[in-house]
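Chemist: task: produce atomic coordinates for the following.
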Amino acid sequence: MSKQRRSFSVEFKHDAAALVVDQGYSVAEACKSMGVGETALRRWVDQLREERGGVTPNSKALTAEQQEIQALKARINRLELEKKILKEATALLMAEEHGRRR
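Modeler: Below you'll find the predicted structure:
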């Protein structure tokens, strides 16, 4: 029987990592207190430190600023895709209209 993988909210990860980064807990103490594994907590701590240093993560961001940056990047990507689609549709319509005039 396989062990079910637990998932944690972004807020939980942030709070657990903040125990180590902001409140001076050791990783072992924070793990015991929060009931998570050391490997996971170390990843969250590293991610929190990187985000506070201005690095946008590939996974879900822990800090509000990086979450906003990720949301804005997603919006930019969506708008660029919509622009590309509209450009291609316009080109098709123009080609069709040009073909009718001949």
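Chemist: for the rest of this, base every contact and every neighbour count on C-alpha atoms.
Modeler: Noted.
Chemist: surely Leu48 touches His14?
Modeler: Yes: assessed by C-alpha atoms under 8 Å, Leu48 is found in contact with His14 at 7.2 Å.
Chemist: before we go on, could you also do this sequence so I can check it against the first one:
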Amino acid sequence: MAEKRRGFTAEFREGAVRIVTETGKSIPEAAQHFGSNETTLASGVSRARRAGNGRGESEAEELARLRAENTQPRKDDKELGMERDALKRRMALWVK
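Modeler: Model (predicted):
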């Protein structure tokens, strides 16, 4: 007799894919935890990564954001240094 297939909701599948992509848990671990087939979960993860919903793109976006934040203090420090130097020159001229 044929085995009856279990059906998973779209939310369940998306949740399992998010667990793998966001936490770094391996596909076999997640599949065993959720009671699903590894191949099915792997194809879902692959599909999500191709669509841009996977971990790779979010890391790239975060890296770009952090690089932009890192350059901002350097610009601020440079401007403050220039202002300090200008004030020193003004003070020297005022003292004379």
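Chemist: circling back: neighbour-wise, which of Leu48 and His14 of structure 1 wins?
Modeler: Ranked by neighbour count (other C-alpha atoms under 10 Å), Leu48 of structure 1 and His14 place Leu48 first, with 22 against 19.
Chemist: and the more buried one, which of the three is it?
Modeler: helix (DSSP: H, G, I helix; E, B strand; the rest coil).
Chemist: now it: how far from Glu29 of structure 1?
Modeler: Note on Leu48 of structure 1: its distance to Glu29 of structure 1, by C-alpha to C-alpha, to the nearest Å, is 18 Å.
Chemist: again, but for Lys84 of structure 1
Modeler: 52 Å.
Chemist: now swap in Ala64 of structure 1 and tell me
Modeler: Ala64 of structure 1 is 26 Å from Glu29 of structure 1, by C-alpha to C-alpha.
Chemist: can you check Ser2 of structure 1 too?
Modeler: Distance from Ser2 of structure 1 to Glu29 of structure 1, by C-alpha to C-alpha: 28 Å.
Chemist: residue ranges of the helices in structure 2, please?
Modeler: 10-23, 27-34, 38-50, 55-95 (DSSP state H).
Chemist: sorry, back to before: comparing Ser2 and Glu29 of structure 1, which residue is more hemmed in?
Modeler: Ranked by neighbour count (other C-alpha under 10 Å), Ser2 of structure 1 and Glu29 place Glu29 first, with 14 against 4.
Chemist: residue in structure 2 matching that one?
Modeler: Under the alignment (TM-score structural alignment), Glu29 of structure 1 pairs with Glu29 in structure 2.
Chemist: got the contact list for that match?
Modeler: Glu29 of structure 2 makes no contacts at all, as judged by C-alpha atoms under 8 Å, 6 or more residues apart in numbering.
Chemist: number of residues surrounding Leu41 of structure 1?
Modeler: 21.
Chemist: should've said Leu81 of structure 1
Modeler: 12.
Chemist: against Ser2 of structure 1, how distant is Gly99 of structure 1?
Modeler: 63 Å.
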